[in-house]
Structures are given as structure tokens and as C-alpha cells.
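Engineer: this one's structure only:
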């Protein structure tokens, strides 16, 4: 494995055993989920002893489950509910092909004579103005406008686009369009005209609905002018409907009608609403577009409605009498999600205006007696960092639950809501525009654990691939079964190729969502960010979500983005942390030092950024989400892939010019010698390497985020300025400036031994540990410090680290030399041996030789050691080839013809003997010193040549919980060769992160127990 390759991001979060909220027994008894479960038990004859059992049934027998949801929902439908679903895969399935309905009719249905007078909408505007509509008034307005639009020629399937504020008129217009069978796509006024045109133009719409009046919080060009520009850019447009009395811009050339006038003309005739097929298109949603042209995602009426009804009633327990306020805009799918709550008799509260202070939304919650409030982590973070305590001034007696989505809701924000608002269930929900619903969300019957989504969405087989349902393992969120709210496809994608490439190419027939998720012992889930946001710096993979979680503990940081800088072949990759700070804070040495210390101590060395840059604002999309893609383009000097997708692209101008992004071309301390004070020189060197100050003389190199690559650069600089040649292992015993200075002052020649004492203990019963591909044992520092065994622990380093040595290229040669080193320390057995990754092969060969010499090997530990795939048992080899073939076929499906050829050429080159230059062949190791590169090449050659032979003893195998996406089971071959059997211990993390904190503590505890018994 690569030097210091620490995949720290795919690591489980510690889970608190104590929930932050537990529902009362009475709450569980009266929840709609309980009523649904009992009805399902009665109809199926089954008993569901837990929610896990209910969810298992809902995905295993999903046709029965969805038929029950439909039957108990009371939705107004026509036709037959049989069959429930045709097709077995998620990609090919179709739900309720013989059913018909009208989405708007179901949202406007009146349950009884008094239902018409119940409230439906309260629309709030900045400044305090309120508009209130009853269910009866909303129904009348929608029916009148729908009739008028039909008479104007709007037909089922026509595309309608809307640029609307979040108010009652926008809701009326949206439902009127749905009532006619036309298809609606929405945008918010804060989006720029170019961004909106990029989304709307491919749809060839017939009708544009828009607000025209200016608002005090508007920015940019006047709204009427932007609407005119949009209309001019849509040649298919036949009509504009203005929702207010705003004056149209002089450039408006399309005929314009006023909604109020149209509705007046339509009130006289209100025919019954027609039904359309269950899978008739309803909404077109747009992806963010930060990595290219936005996808136009088509959602069906029936699937959208049924999924929303299930989520609202069963997961959120929304019912008549509830008031739902979800802070959103018409450009976000949560606007459509809250709209559907009308079908459950819920009153929805809307807000159009800015967030002037931390109190803005909480005042609406209190004044309107909101029962369920939906918000986002950035708003909660704003409230927390502002020191705002809402319950100190506002009454939340009506509020019973809070929802949050849009990004990860961290543990601290759960606790802030409990302490500063009120104790209540907090639902972190996750899904997205792609499915217009949720994969993970709340549950009224289950406890709430800080940092977790409570449960998977019923009926959806949500897993963490490749880990499946394994607890404590992070994987990519997938849905393995069909579900009704899967989009119908992408607009203007007749053969479905783009739809397949977007969601099914990675795993045929299985929805792949792109989020990283971890399922916890409580049955909940933790989110770890996006798969495509994972950083890969010098072979180290780091998930930004874990960095953001740690930074939550630093009050001065308002927002942060961690991105990868590609600085060219010579410089390799760097991690850059961008921060926006609270008012009055500054990125001084003390704050930078705290950021690095916290990331190193609560994460690992790989979490520590190479550069920290303060910006006034970070790039966000028009839906308010931070854009890692845009920031990554800026720090790497690339043109933005889609500047129009950003709300504030100008914030990147200062970033591109920032001096911290310039590559270092001179020595770290050019022109500076050691001078009179070695301590001060080393302090300056460490501060230059680690990128912040001050560093104390007794600070620990590894605790500060140092790693083996930084160590190699540091010792090379020390050699250049002092002439002292120090081995890498020096830092294991001299990890502070004070101790390192003492080692340099000791003029005795530095020991060049390949046998390094990693930990003191009983020298008569040592444990010998062989290096990995890194060559040095420096990467084992976390494990060495965590071990608590009584034995002396030695690390064996590779030949080639010291000047004048040539690395070995065969496992047998390494074993012969290392065995001599071992016997010089311990002449007789029993012996205890181990090795990480490649080191396990060498330890295994040493054990073979000791056995042949008549010696006893009491303990042989292999830490996730693999063999070359050529030596796998035939069954495992065939399984691997099949898995790899399916992987490549899936990858090729989503590529153009030209890219397919490039993909095949790249993967066939090694088999054909084609070799690119060193930098092209392995750019992730371009920064390795030449000696380490030579050792690595020797290890690769040795691995390819070595076939393990029969071994008469026992092997103890420590396996990483998270395997490779396209890999094989290494235990199979060890079971075949070890006659004494193989004992397997599963360690959290993947191959690299299992030896990094905090997983190293788990590994060390397991090793300590085994060594005690050996």
C-alpha cells in the first residue's frame, strides 16, 4: 500500500448509547405508523415485533406493502391497483400501470362539510404581512385557474415553467398546472436569468408563470427584466401568466395574462378534474449542475404522491391539525414535498424573505404556532454561532418536531435544538431531487440519537454498498429494490442512456445515489457526505464530512470546504481548507493551530490540510448548498464547469489569486541556516512543513498531523542544512522538537539498523513486526502507541532506506535477512511475528523457515495481508473475474464511444507491456523520496512473485471491516494453506484506516489479547 495511505474517511462514527429523545408510550400508541402496522398485520396474518421487522417485510414483500399504503391512504384513484409492479429491477420497474389519479384533486379533497373552512396556507412575507387561505378557498382558486388555462389551450403533457416566490399564489398556480395534466418545472427569483434559461430551454415550454413585482430583498437585475429575458430565450413560449400586479418589462414580447383575471373568468365553470395515468409526468426537477449541464429529472404524479403520503403520515406523523413550516424556495424539491402535505390535511406555512437575523424563522414558528418545523444545518449553525437561544424569548408550546435536510446535521446541532429550543424529536432526513423524497428520515416510534437519521424509508431497500446492512461500515448509499418515486427518466433521453449512466451504470438494476452512509447499531444511519467529494491526496482518501464534523467544535468557523488542489505532476496533490469565519474572527496563528490540532487529534494526520485559506464567503449553489466542485476548480486553476449554477461565483476570484495556492519551488527555509539555536531552527522548519504557528518545543509531531511523507521531507531538509543523516525511525523516539534537537546534537553516528524498537517491554518475549510497502515502520506509530502488551515490540524496516543499499525484490530474500536480525535478538523460540499488508507475506515466510528449523512459532499475525490474485483458489479467482467484468461493463455503459476506447486502452496497457512515464504511471507517489520509490517498486515485484506454501501452524488474520469495491477475500487462500486454521478478527475501517486512529486502538486491543494468550 502507498506510504502513509490512511483512508480515514470511511470510518464509523462513535455512537452514543443514550438517545437524545425517546418517544412517550402514548405517542407511539397513537402514531399513524402504529395504526398502519396493526392494519398490515391484520391483512397479512404476520406479526411485526419491531420496526426492523416491519421494514424487512416492506422491502421483501414490497408489492404487498405499497398496496397496503395505497389502500390505507384513502387517495382518490381510479382503475385497478393490480398489478402493483411490473419488472423486477429498480431501473425497469413500473408501479400501478392500471391506476389513474389527479395529483391536485388529492391535495384539494375535502373530507367533510367543515373541511372547507379549515386552514390550508399561511403565507408570510418579510415585514410581517400574512396571507391566509382555507382549504375551500384554495380549492376554488385552483379549479378556476385550471379551467382558464385549459381554455387557453394548455393540454396534458405540455411543459410549464415558473419563476415564483414562495407564496400562496405560487401554490395555487402549481396545483392548477397539475390539475390540467401539464408538467411543471419551477425556479426561484434569486436565480440568475442565464441559470434559469439553461434549465428551462431544453423543455420547450408553452407557458411561463412568474412574479413580476420587485421585493426589498431582491438582488441583481429587476425581476421583471429577468422574466422578460427568460421569455425571450424560450422560442416555444406562447403565453406568460403574471401572478401579481407587477409591471412587465418593455422587452416582454410574449402575450401576458394576469392570474387574477384568468381565475375570475374561470370561476363560472369548474368541471371535474380529469384523471391521468399513475405514471403521468408531474414535475421536472433539476440537478445542481455544478459538474455540467443540469439533469432534467422527470417525476410521475402517482409515485410522487404515494411516496410523500407515506413519508408525511408514517414517518413524520403529519395529520389534520398540524402546521408544517419548511423553510425552502420554489427551486428546491422540499417545496414540492411540503406541497404534498396538503393531501394529509396539513396546513402549510410559507415564508418569502431573507434571514435577517438568527431569530427570523424561529419567530414565525412561535407566532404561527407551528407544530413541525423544517430547516437546514446552515441555519442551525448560524443560530448556534450567534449565541442565540430561541426559548429564552419565544414560546414553542405548539412545536412537537423539527426536521433538517440539505446537508449533514451534526451531533452538536441535535443538542443545540434540545437545549435552546425544546426537547423534541429531531429528524435528520436525506434523499434528494433525484427521487423527490427521502431514503433516510424520521420515525415517531423510535428514539432519536444525535447525529443520526432514525430509520430507512419504508419500502426502500436502502443499503451501504459494498457493506450491505453491516453495522459500523461506511459505504455508498444504494437502493436495491424498485420504489414508486423513482423518476420516470430524464427529459429528452429517449433511449434512457443518460438516465442509466446517472443512476444505474455502477450497479446494473440497483439505484446508486452517490452519498456515503453508515448504519448504526441503533438501526439509524449516519451520513458522511458525497462519494464524489472524497479527497485523494498523495494516495490518502479523506471524506470532507468528517473534517466538517470535527470543525463543528470550533465556534469561530461559520462554514468550511475541504477540497483537493491539483498543482501539477511535480507538486502532486494538496488538501486545501477554505473557511468563512463568524464576524469579528480572523484566521490568525492561534486559530490555524487549533484547526490543525483538532483535526489531527480527533481525526488523524490525514485530516490535516496543507493550506488553510480564509474567505468572506464560500461558493454556494442557488439552492444554498456549498459547492465543493466549484471550489476545487478554483484552487486548481481550472475554469468553472458551470458558473451559472452558483449564487456567488465572484467569491472565487479572491481564492484564485490567493498566495497560499502557489506551488513551493524553493527549499523550505531557503537561505536560512541552523544558526546558533537549533531549537529555533527546527521550530521554524516544523512550522513551515505543517503550515501554522506557533508550535511548542514539546508538541508531538504525530499529534500535530505529521506523517511519514512530511517526516521524509523534514529529515531531507535537516540533512541539507546540518549534514546529519537521520533515519526515518528517529521520529518514533524523538517526536518533539526538543527530543529531535537532542538527537541531532548527539554527534554519534545515527543507527542505521533495520530493527527498530517500537515499544519497550519484556525483551525475552519480543514481538517482531515487518514493514509494509512503505518500507518504514513509521506508519505504525498509532498502533505502537496503543499496544498495551508486556512484550518488547520491534519493527523491521526495509533494505534500501539507508544510503548505498539496494532494496530487495523477493519475499524470500527479505525473509532470509530479517530472520538473521530476529535471531540475533532472540536466538530461540517460541517466536511471535506479524506484518501489515505486504509485511504479512514476509512474516509468513519467516515463520515457514523457523518451522523448518524446528523452532516454535506461537503467534503469526497477518494484518489484512493479500496475495497476488493469480494465486487465489480457482473458485475465488472466478468470482473475482466475474465481479471485475461486471464492474467494467457497468462503467463502459455510461461512456461515449471515444471514452470507451480510452478506458479499454488504459486497462489493457499493462497486459500488453505498455508503460507510461513514472509520473503518469503512479502520480499519487510522485512526492516520495527516490529511496522509498525504489523500495515500493521492489515490494510490488516481490508480491507478484510470491506464492504462499502449506504452513503447519495457525494464522491469526486481522481483517478490515470495509473491503475494496472490486476486490477479493484474502482469507480464502490463507485458510487453504494454514493447516492449523485461521482465526479472523474484524477491525473497523478499510485496509489503510484500520491502522490509523481511532481504529488503531481497536486493533491494538485485539493484538494485545492475542499476544497475551500466545
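Structural biologist: Alright, I've got the coordinates. Here the structure is a predicted model, which is why all the values come from computation and not from measurement. Residues are numbered from 1 along each chain as shown.

Engineer: When you work out contacts or count neighbours from here on, use the C-alpha atoms and nothing else.
Structural biologist: OK.

Engineer: from what I can see residue 636 touches residue 571, true?
Structural biologist: No - judged on CA atoms under 8 Å, residue 636 makes no contact with residue 571 at a distance of 11.8 Å.

Engineer: now the end-to-end length of stretch 446-455.
Structural biologist: 8 Å (CA to CA, to the nearest Å).

Engineer: same deal with stretch 823-835?
Structural biologist: Start-to-end, stretch 823-835 (CA to CA) is 17 Å.

Engineer: Off-centre distance for that stretch?
Structural biologist: 45 Å (CA atoms, centre = their mean, to the nearest Å).

Engineer: Same question for stretch 312-323.
Structural biologist: For stretch 312-323, the distance from its own C-alpha centre to the chain's C-alpha centre is 29 Å (CA atoms, centre = their mean).

Engineer: buried stuff in it?
Structural biologist: Of all the residues in stretch 312-323, those buried under the rule 16 or more other CA atoms under 10 Å are 312, 313, 314, 315, 316, 317, 318, 319, 322, 323.

Engineer: SS state for the residue lying closest to the first one once chain neighbours are set aside?
Structural biologist: If you skip the residues right next to it in sequence, residue 312 has residue 318 as its closest partner in space, 5.4 Å away by CA to CA, 6 or more residues apart in numbering. The local conformation at residue 318, judged by DSSP: H, G, I helix; E, B strand; the rest coil, is coil.

Engineer: just to revisit the earlier point, between residue 636 and residue 571, which one's more packed in?
Structural biologist: residue 636 (19 against 15; other CA atoms under 10 Å).

Engineer: Comparison target, given below:
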């Protein structure tokens, strides 16, 4: 209302007084009785009203958007747009003299307009009682008793209908038109199984495009078109055209995702009294046949044109978020969840609660008719079930970390899921899960965690890695705890005790864990373990995601470089380094066959370990080398190990940033002139409280760099162990790829379209693991 300069409300006399209490004194109220009295006073005795001649571009109505993507906006729809919509509905066979539609949508929503105006086509209009869509039994009775042929509803309401046995009595329905939310193939199948002679139509269209801009008629024959679990949004309605454009306003190639921009007679005039917003969303682009400008509405929705010639919805540009550096589409997670039989409805949003960092949260309503749980299970078991199911269908970085379960999903007045209420439920869950320190030990560890992670409001039951902890912050945190309590907790304790309460319990009970440079990243399995060497820097926690993705039949150990722990001095030769590693490995597995992996610089160590064990007469079953080449773009001409060498600074900084294109590299090069200044810069950037840790890691890198140069000059060593090399995108060729004579037992090179650092992160690690399973089946 604040966007309207002068408002007049048209109502009935009996509602006038109550309405006056709700609106400002400046707002005019006119009743039907006022109009009648005025007509009498003007001596209008004829019953024939004066007809004003309308033009197609005259305004038909103003409808306000729901505000789900921002503040509500008054959308100006012209008569020609409404007429085109009705004519399309008639030509498609949805409206006509032999059709009956039920009007149930509140008048404030755009879908209500074509429901009411359907009478212009000769369609019989059944006006339902207000709120009939909130009571599915009343709605079913209305459909059956009036022999309704066409029902328009959101998927949420359709799901509620198919869950009722009485829905099978709605045999008069020939068409169900669904819109406003994503429609899953699971829901369509459920409906078609009940009403075998009914056609489902998936509708897409923002209010700015006059109700429905595209449609897809779903049948048993075309239900499974495309790989998505969601139903396509189809093709544009008559006199409407879609353009899929990139961020520059240029058309993308078929199959590529871009923004849906709609042109044609149905797009709105603009927004009421919001010229700037109208100019932002209603734009002329030179995308015509001869590059002539075409006026389009930028929807903010994403889609692509499939090979079958229909458009597929790909979410909203403003619901794409970055979680742990990866782009996530919230709608995709929702659709996948709702494709599960056990889920009746789901809502996904970004949780920015007490962690202060973005994470994914989901609210789930279990389908009571498809409850697969034979016995009542607790919430933790439910969470584990859904995390497992989702991990089978989507990448791990898309699996929500916060779960809320409800008996009934909250809805807005137009039947959509009420995301504001969902957010409130999530926020309440965040508060419930916060458990404060219960003793001085937990309180001290909490302070260390807050410093290491850079966040507040941590619960003593929170998992370190779920809070965004990484390899560097984990090492810093454990060393800080050891300094605070004068303990010698090994670095791998973060895997056995990833919560504050567990670490505090170990310290308070005076328990000790045997120190080892072999970190068990995945303990399950009865077959011989996998031993993996990390890259430059030598800390194996970076291998965590890879370890969790590999087979559960073999334990997975990451081998930490000698020199990371206090009082350790890095070895000066590759042979010494590996000999010490083999001694650690034999504490866990006394004899072969051994299974080795190496990543980046760790490939040198894995190869050397296989060589030394073969010299001892031991059996190494297989060796897998991951990204053995040098990153393209890293300079390698200056061999100096002094901190005035910009090439060395670049390499050291890349080890900590894990990104060769990090924008802070330039500042690091400008400010780092010696070890002290470099260590200070890294500690400030990554909130590391222990500068000695940065110094030790840097020394390991410098020594490893020197050893790597010597290894690249070395060609005389060879092994009989079968070797598999997985090369990273754009990496320089390593000595292992150049010299086939190193591998008397055979060598296979598999090239990946995955960058060097992405080998160990989602989603690149998924591609890597699937190829390892394909080419190295014994792993």
C-alpha cells in the first residue's frame, strides 16, 4: 500500500466499519450502497450501464507478488496479456463450454485471475468456500459433487490429495494444472496411478508473465524425460518466447544453464510506482534475428533447454549459495528429498544461525502412508537415515547439516510452504542444540576452538569439521590445547574425539593416546589398509574427504610428514624420510601385500616406499599416484630456498591457501621479505595462533621442494608394482608420466578434467573416486 499514492477501497456496507479500523484515515472507502445511492441521485433510471471502450494496452489488474524473493511488488497486467492467457487455456483444451473448474485460489494471487475469468470461455465456474484448499476432504467432495474437470493447485496440495483414499473418487478430473512449486516425477506417478484418465500439466510462470508462461503435459509415456527427478517446465505458451541468457545478456548454448528471460504479449507493463525496479527487470536486449532489441522480463530463474526440446528448471539465481566454497542450488536438494517415498514435503534453506557460517538446513514432513520405519526411531537415527540416502543421490557438500522434522509443514495462504516459519523452526533448533561448557576444561577448550575457527556460540557437542574446521585449523587447535594443558595429544585425536566434551574427557581423566604419524582417517574394514602420503606441507587431514569416499572395506591411513610435530626436524633425503614412514607402517601392517596412494608431492614418497619394500623382498600389491605433476602457473626457475625468492613465497602461500589464484597472493608477495613477515601474514589471514606451526610446515615444504627436484633428476629406480597415475587438469607432466622405464610392472595413466587442488574436494573427489573404482577394482 505504501507504493500507491491514492487508495480507494471498494467493499460492502456491512464490512465498512471493520475495514476502517485496519486502514489509514486518508484511504477512501466506497460501498456498493454508495454507488447505488449516487446513481439514484443522478436520476440514472436506465438499467443499461455506460460502457467504457477498452484498449488492449489498458490496465486489467494489479497483483502483488508474494514477496518470497524480496519485498512485495505491484505487477501491472494489461488486458491483452490476460486475453492471451485465456485463449491459450482454451486452445489447449483446458477451458471450454464442456469444462468445469473450481475457483479456490484467494483473489490476491495471480492464479485466481484466470480461474475467475474462465467463465469468458463458457467454462462452468464452481466457487468454493473460503479455505476449502485447507481441508482436502471438503475439496474432494466439491470436485465429486460438481463433476469438476479442471483443478489448479500447487504440488503441496496435490500431495495432500493423493494421500487420501477418497481422491480416487475424483474421476471427473481430466486435467490437473500444477504450478508455483517444483513438481516431482514421484508425485506425478502417484497421481496417475490413482486417476488413470487424468492428465497432469506442469506450469511455470512468474506473476510478471501473467499467470502461466510455459507448460508441460505429463503422461506415462513422457514422465521420465530427462535425468532430473523434477518434471520439465516444458515449452512457452502461445505468443510467448523464452531466451536463456548468461550474465552478459547473451544466449547460452542448448543444454547450458542460464537465466530465463521471457518476451511476448504476456509480460507485464512493469511495477507500480517503482520505475527503477521496472528498468532493472524489464530490459531490451539485442537478441532478435537481426540483433534488433527485444523487451524481456528477467525472471531470476535458471533453466536449460534439453535435447528433447523442452525447458528444465534449474532453480533461482538468488537461491544458489556457496557452502564451503561450492555452489549449491537449494531447489535441487528439495526436489531430490521429495522424490523419496518416505518424504511428503521438504523445505531447504541456508542456516546462518549460531555458527556464524553458512550451512544447509532442511525441514522434512514424513509421508505417513509411506513410513518405512517399522519401529519408532529417535531423531538422531532419522538424521543418519536421510544423510545416508542423500549421500547416495547428491554430492556430500549438498547434504544438509541441520535437520528439523515436523508433523505438518506450515503453509502460506496461497498454499506454498511458508519459508519464514521454516526459518523460525530452524532458529529454534539452533538454540536447542547449544550446550554451554560444564566445567573449566570444556570452557578453556571452547576458547581455543573459537579462536581457531573464528566463530562464536559453539556447543560442546558440535563436531569440529561440521563447524568448518579444516586441516590447518585442526593442527593449530590441537597444538594450542597441548600448550594450554601441558599435554601431548597427537594430531589424529581430532578424528577419534572431534567434540569439545570428548577432548575434555580425555584430558580430565588423564588418558593418553599413542602418538603416531599415521592418522587413521577411515577405520572400518577388514581388508589390508590403504596408506596414503599427502602433498607438500605433509599434513594428512587434507585427505579426509578422499578417505571417506574410498571403499569401507579397507581402513585408510594418512601419513604425516616428519617435522610437523614439535621437536621434529625434517629429513634431508627422500630415502630417510620414506624409511621412517615404512617403520611406522609396519607397526600397523607387519608384512605385505601393501596398498599405497600418493597425492602431489606424496607420489614421490609412495613410489620410493614401493621401491624400498621391493628391495626388502616385500610385496606391494598396487600403487596409485594422484596429481603427481606440478601445478601450471607455479614458477620454478629460481631454486633459492631463501625467503627473498618470490617463487618460493608463491609456493609456500599456495600450500596454505590451496589455491594458485588466491587474490591475497599479491599482498603476500608485497609484504613478505623474510620468514618472520611471511609467517605473520599467514597467521593473520588464517587465524593461526601458533606461528611455530607455520614455520614447521614451511620447513617441511622447503625440504620437500629440494627433494622433489632431486627426484625429478633421478631415473635409475624402477618398481614391479602395477601403477595407476591419475593426472590433474593442466598440470605439468611429472617424471612418472614422462619415464615409462620406472614401471616394470606396468603403468596406466588416466587423465581427469579436475584441477590439482580439486582432487581432494567436492565435487572433484567424486569423479576421482569413481575412476579409481573403475580402473583399480581391487581398491
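Structural biologist: Structure received. The structure presented is a predicted model; accordingly, all values stated were derived computationally and were not measured.

Engineer: Check the spacing between the residue nearest to residue 312 of structure 1 and residue 477 of structure 1 real quick.
Structural biologist: Here the criterion is CA to CA. By it, residue 318 of structure 1 lies 27 Å from residue 477 of structure 1.

Engineer: Ends of stretch 366-373 of structure 1, what's the gap?
Structural biologist: Across stretch 366-373 of structure 1, first to last residue, CA to CA, it's 10 Å.

Engineer: Show me which positions of it end up buried.
Structural biologist: 366, 368, 369, 370, 371, 372, 373.

Engineer: now the helices for the stretch 451-600 of structure 2?
Structural biologist: 471-485, 493-496, 500-508, 544-549, 574-588 (DSSP state H, counting those that start in this stretch).

Engineer: what's the closest of these to residue 431 of structure 2?
Structural biologist: Smallest distance to residue 431 of structure 2 across the helices of the stretch 451-600 of structure 2 (CA to CA): 17.8 Å, for helix 500-508.

Engineer: Geometrically speaking, which residue is the centre of structure 2?
Structural biologist: For structure 2, the residue sitting closest to the mean C-alpha position, by CA atoms, centre = their mean, is residue 328 at 2.5 Å.

Engineer: For the helix or strand encompassing it, give me the average deviation versus structure 1.
Structural biologist: Following DSSP states H and E, one finds residue 328 of structure 2 within strand 326-329. For strand 326-329 of structure 2, the mean deviation from structure 1 after alignment is 6.0 Å (mean CA distance after the TM-score superposition for structure 1).

Engineer: Give the buried residues for that strand.
Structural biologist: Buried residues in strand 326-329 of structure 2 (16+ other CA under 10 Å): 328, 329.

Engineer: now swap in stretch 309-318 of structure 2 and tell me
Structural biologist: Buried residues in stretch 309-318 of structure 2 (16+ other CA under 10 Å): 310, 311, 312, 313, 314, 315, 316.

Engineer: Out of the residues you listed, which is nearest to residue 773 of structure 2?
Structural biologist: Using CA to CA, those come closest to residue 773 of structure 2 at residue 314, 30.1 Å.

Engineer: ok so the closest one is a strand residue?
Structural biologist: Yes - assessed with three-state DSSP, residue 314 of structure 2 lies in a strand.

Engineer: show me what contacts it?
Structural biologist: By CA atoms under 8 Å, 6 or more residues apart in numbering, the residues touching residue 314 of structure 2 are 257, 301, 302, 303, 304, 329, 331, 332.

Engineer: against structure 2, where does the lengthiest helix in structure 1 fall?
Structural biologist: If you go by DSSP state H, structure 1 has its longest helix at helix 874-893. Mapping helix 874-893 of structure 1 onto structure 2 (TM-score structural alignment) gives no aligned residues.

Engineer: which parts of that helix are buried?
Structural biologist: 876, 877, 880, 883, 886, 887, 888, 890, 891, 892, 893.

Engineer: how about stretch 539-557 of structure 2: buried residues?
Structural biologist: Buried, per 16+ other CA under 10 Å, within stretch 539-557 of structure 2: 539-547, 550-552, 554-557.

Engineer: Kindly apply the preceding question to stretch 699-717 of structure 2 instead.
Structural biologist: Buried, per 16+ other CA under 10 Å, within stretch 699-717 of structure 2: 699, 700, 701, 702, 703, 704, 705, 706, 707, 708, 711.

Engineer: can the buried residues of stretch 312-323 of structure 1 go into CSV with extra columns for distance to residue 620 of structure 1?
Structural biologist: Listed next are those as CSV, based on distance: CA to CA, whole Å:
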residue, distance to residue 620 of structure 1
312, 29
313, 33
314, 33
315, 30
316, 29
317, 33
318, 32
319, 35
322, 33
323, 30
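
Engineer: Relative to residue 131 of structure 1, which of those is nearest.
Structural biologist: Within the buried residues of stretch 312-323 of structure 1, proximity to residue 131 of structure 1 (CA to CA) peaks at residue 323, which comes in at 14.9 Å.

Engineer: State the distance from the closest one to residue 360 of structure 1.
Structural biologist: Where residue 360 of structure 1 is concerned, residue 323 of structure 1 sits at a distance of 18 Å (CA to CA).

Engineer: Over to residue 542 of structure 1?
Structural biologist: Residue 542 of structure 1 is 36 Å from residue 360 of structure 1, by CA to CA.

Engineer: Repeat that for residue 563 of structure 1.
Structural biologist: 32 Å.

Engineer: likewise residue 814 of structure 1?
Structural biologist: 68 Å.

Engineer: Over to residue 471 of structure 1?
Structural biologist: For residue 471 of structure 1 relative to residue 360 of structure 1 (CA to CA), the value is 39 Å.

Engineer: One more: residue 38 of structure 1?
Structural biologist: From residue 38 of structure 1 to residue 360 of structure 1 the distance is 41 Å (CA to CA).

Engineer: what do you get for residue 334 of structure 1?
Structural biologist: 19 Å.

Engineer: Comparing those two, which shows the higher neighbour count?
Structural biologist: Set side by side, residue 334 of structure 1 and residue 360 show more neighbours around residue 334, with 21 against 13, by other CA under 10 Å.

Engineer: which residue in structure 2 lines up with the more buried one?
Structural biologist: In structure 2, residue 334 of structure 1 lands on residue 111 (TM-score structural alignment).
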